[in-house]
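Sequence below, structure please.
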Amino acid sequence: MIIPVRNLEQYRRQLNLPKPHKISDFIRKCPKLFELYKDQRGTLWCGMTKQAEDLLEEEERLIDEHSTKAAEFITRILMMSVDKRIHLDKIANFRRDFGLPIDFRKKWVNQYPEHFRVVKSKDGVEFLELVNWNPAWAITELEKKALGLTDGIGREPGLLSLPFPLKFPPNYKKVYRHGGKIEHFQKRSYLSPYADARELKAGSLEFDKRAVAVMHELLSFTIEKRLVTDHLTHFRWELVMPQKLMRLLLKHFGIFYVSERGKRFSVFLTEAYEGSELIEKCPLVLWKEKVLSLVGYRGKKKGIPTFSDLSDMEQKDLIEGETKDSICVESEEEETIGGLETLSLANHDELEIAHVSSAYKDTDQT
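Coordinates of the predicted model:
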C-alpha cells in the first residue's frame, strides 16, 4: 500500500495540513506508522508500516463489531427528528463520533433496511429515513441508568421528571448564586426527546429543558461522549433545538462541558468523565488512544532509503502504482487529522467562568 507523496497534496484538507507545511515533514514525524522511499527516478513514495496496516485491520474489525449498536443509535436519532428523516450529509459529519465505517454513504446505510432507508428529494438531495418505529428504543439513556430499564420495554414517550447528573468545575463556588436556578431546573418535568415537540414554543422553559434532554441523548450515543458544536447546529431544525445552542450549553455547565481549541468548540457530557479521563472506554476509543501514542513521535532523523535499498520491492510495482487508480487513500470530506486529537479535557483551553455566568443574564427566572 504505497502512494507518491506528491499525490497526497490533493488531500491537504482532509489531513488538516495547510501550506506551507510539507506533507513529507508530517510523515517523518510518524515513523511508526509511515515510511518514505525514493525510486530510481527520485520520486518520493509513502508507505504504511506493518504496525499501521495491523491497526487498520483492527479498526475495521472493531467498527464491524460496533455496527449493530451504531445502527440502533442512528435509528434513535431518526426517531427523535421532526419528520423522521435527516439529510444524509449531516449524519456523515458524525461518522467518526458514532463509530460508523468509511463506506457509510455507499454501503452501510443499506445494510439495515428494517430500520432506515435512503430516499431522494425532488431536487436530488439524499435523506436517511426511518422505516419502523421501535418503541423499545424510545427510552432515553438517562431512563435506563436511573430506573434500571432495559431494551425490550416499550412505552409511549411523554413527560419525564428525571434530574440530570451534574458535575461542576472546581471553581463552581464562584457561581454558587445560581444554585437555586439549577435546583428548580432539575425538578421541572420535560418532554421526552422521542415525543413530538412541534407544539413547544421556542424559548419557553419546556422547550429549553427538552433541548437539554436531546443533547444529553446525542452525547450518550457517541463513542467519546463529546461532539463538535459546529456540527450540532445543523440539527437544530430536525431535532427542535434553539438557535442559540451555545448559550444553552454554557448555561447548563453542570451537565455539559464546553471547551475551545483554536476556532472549534466541543461539548462534553460531564458525567462521562472523571477529571480529564473518559470513565468507560469502548474498544474504538482504546484503539484511537493506541494510534495517538504512535503519532508525532520525534526520534532521530533517518535518511530516506532509495529504491536500491528495498530488496522486497520491484521497480514495476512503483511505476505501475503511480497511476491515479492506484491511490489507496480513501477520504471523506468531513475527515481531518483533527479526528486524532487527544481525548483529554486538560488539553483544551477552558472557557472562563465569566463566560458561563454571563449565559444566565437576561434569561427567564426559573
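
contacts, neighbours, all on C-alpha from now
Noted.

Show me what counts as buried in the host helix or strand of D54.
Using DSSP states H and E, D54 falls within helix 50-80. Neighbour-count burial for helix 50-80 flags 52, 55, 59, 62-63, 66-67, 70-80 (criterion: 16 or more other Cα atoms under 10 Å).

Next secondary structure after it?
Downstream of helix 50-80, the next assigned helix or strand under DSSP H and E is strand 85-87.

Quick check: which helices or strands does that following strand pack against?
Strand 85-87 sits against strand 126-130, with contacts defined as 3 or more Cα pairs under 8 Å, 6 or more residues apart in numbering; DSSP states H and E.

which SS state does the residue nearest to V5 when sequence neighbours are not counted fall under?
For V5, ignoring the flanking residues on the chain, the nearest one in space by Cα to Cα, 6 or more residues apart in numbering is W45 at 5.2 Å. Recorded secondary structure, W45: strand (DSSP: H, G, I helix; E, B strand; the rest coil).

got the end-to-end distance for stretch 102-114?
When the termini of stretch 102-114 are compared using Cα to Cα, to the nearest Å, they are 21 Å apart.

if I look at S358, how far off is V82?
S358 is 31 Å from V82, where distance means Cα to Cα.

before we move on, the earlier item: contacting residues for the residue nearest to V5?
By Cα atoms under 8 Å, 6 or more residues apart in numbering, the contact set of W45 is I2, I3, P4, V5, L36, Y37, K38, D39.

Mind checking which of these land in strands?
Using DSSP state E, the subset of the contacts of W45 located in strands is I2, I3, P4, L36, Y37, K38.

Next, the second sequence, to be compared with the first:
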Amino acid sequence: MKSFFFSTLILPSPFLSPNPFLHLQCRRIAKVRLKWVKNRSLDHIIDTETDLKAASLLKDAINRSSTGFITAKSIADWPKLLGLTIPVLRFIRRYPTLFHEFPHSRYANLPCFRLTDTALLLDQQESSIHQIHESDTVERLCRVLMMMKTRAIPLQSLRPLEWDLGLPCGFERSLIPKYPDHFRLVKASNGDWCLRLMEWREEFAVSALQRSNESSQLGDAYRQFKRGRTTLAFPMSF
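Reported below is the predicted structural model:
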C-alpha cells in the first residue's frame, strides 16, 4: 500500500505567492525491508528469563491458592500474563521437578498441579532472600511512587510488576504494614485500592549514575555536574 506525505522545500519559484520561496512537493514513502539478525547469546538470556519468570509466577499462584493446587483449566488463558508463546499446560509439564501433576479428585481428565518438595525448598530460600534485602525492596518501591505525579499507584497496576520490581508475593500484606511511615493503602474515588507514598524521601532522589560518579575519582566532573555546567557520562554495554 502506497502512501504520501508533503514536505516544504526552500526553493525559489516565481509562480508561488505570497512567499516566492515556499514550494509544496509531494513525495512517496519507500518501503524498506530490514534483514532479521539473530543474536544467539541474547536469545538464550531472554528464553531463560522468560521461563524463570513464568515458573515463579505459577509457583506464587499455587501458594496463593486455598486448595494448594491449580488446575489446567484455571491457567489455560494465562500465556500473555506469563509472557509465554506456548500453552501454559505444555510449559508447566516441562518442569516436573517443580510442579507435580495429578488428576482431579472429581474430574479424572482434569490435570492438577501442586508444588514439589524441591519447589517448596526454593520458595523458602526465596522468602529468606526477600527478608535479607527488604531495605532494598522498600527503597525501590519508594522510587517508583516518587516518579508518580500523585505519589500513588493502583495496586492492580503494581501487581503485574511484582517480578520486575523484586517484590515478594502478597507484598501488600507482608511488606506494606511493616512500614507505615513509608506507605499507606488508600481507596481511590473509583473504589480501587492504591499504594501511596507517605512523604518524599530525599535520600532516594539520587540516581545510581549519580552515586557511581560521586564515589568515583572524577570529583571535579561531578562538581561541575552539580552546578549544572556539564552532564554525566552514561556508558552502555550490550
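
Post the TM-score for the overlay when you can.
Aligned and superposed, the two chains score 0.54 in TM-score terms (TM-score structural alignment, normalised by the length of structure 2); 160 aligned residues with a Cα RMSD of 3.5 Å.

And for E199 of structure 2, nearest residue in space, chain neighbours not counted?
H182 is the one closest to E199 of structure 2 (Cα to Cα, 6+ apart), at 6.8 Å.

Could you count how many residues lie near that neighbour?
By other Cα atoms under 10 Å, the residues close to H182 of structure 2 number 18.

W78 of structure 2 -> structure 1?
Aligned counterpart of W78 of structure 2 in structure 1: Q14 (TM-score structural alignment).

On the three-state scheme, its match is what?
Q14 of structure 1 ends up helix, using three-state DSSP.

In contact with the counterpart of H100 of structure 2 in structure 1, which residues?
By TM-score structural alignment, H100 of structure 2 lines up with E35 in structure 1. Contacts of E35 of structure 1 were listed using Cα under 8 Å, 6+ apart, and they are I27, R28, C46, G47, M48, T49.

any idea which element the most centrally placed residue in structure 2 lies in?
The centre of structure 2 sits closest to D164, judged by Cα atoms, centre = their mean, with a distance of 4.4 Å. Assigned by DSSP H and E, D164 of structure 2 belongs to helix 162-165.

Check the mean deviation of the next helix or strand after that helix from structure 1.
Downstream of helix 162-165 of structure 2, the first helix or strand assigned by DSSP H and E is helix 171-174. By mean Cα distance after the TM-score superposition for structure 1, the fitted helix 171-174 of structure 2 averages 3.2 Å away from its aligned residues in structure 1.

How many residues are close by G124 of structure 1?
8.

Check for me that it belongs to a strand.
No: counting by three-state DSSP, G124 of structure 1 falls outside a strand, being coil.

which one in structure 1 is aligned with A208 of structure 2?
By TM-score structural alignment, A208 of structure 2 lines up with E141 in structure 1.

Now do the same for the closest residue to its match other than its chain neighbours: helix, strand or coil?
The spatially closest residue to E141 of structure 1, leaving aside those adjacent along the chain, is E217, at 6.4 Å (Cα to Cα, 6+ apart). Under three-state DSSP, E217 of structure 1 falls in the helix class.

counterpart of E217 of structure 1 in structure 2?
Counting by TM-score structural alignment, E217 of structure 1 has no partner.

Could you check how far the residue nearest to V5 of structure 1 is from Q315 of structure 1?
12 Å.

got any residues that touch both of these two?
Overlap of the contact sets of W45 of structure 1 and Q315 (by Cα under 8 Å, 6+ apart) consists of D39.

quick one on the thing from earlier: the match of W78 of structure 2: neighbouring residues, count only.
When neighbours are defined as other Cα under 10 Å, Q14 of structure 1 has 17 of them.

cool, A54 of structure 2 as well?
A54 of structure 2 has 21 neighbours, counted by other Cα under 10 Å.

Can you tell me, leaving aside adjacent residues, what's nearest to it?
Using Cα to Cα, 6+ apart, the closest residue to A54 of structure 2 is L82 (5.0 Å).

Just tell me what S357 of structure 1 corresponds to in structure 2.
In structure 2, S357 of structure 1 lands on no residue (TM-score structural alignment).

do V285 of structure 1 as well
Checking TM-score structural alignment: V285 of structure 1 goes with nothing.

does V285 of structure 1 sit in a helix, a strand or a coil?
Of the three states, V285 of structure 1 takes helix under three-state DSSP.

likewise L249 of structure 1?
Following three-state DSSP, we place L249 of structure 1 in the helix state.

Could you check what's spatially nearest to it, not counting adjacent residues?
Counting by Cα to Cα, 6+ apart, L249 of structure 1 lies nearest to F256, which is 6.2 Å off, once chain neighbours are set aside.

Now for that neighbour: which residues touch it?
F256 of structure 1 makes contacts with L249, L250, V267, F268, L269, T270, as judged by Cα under 8 Å, 6+ apart.
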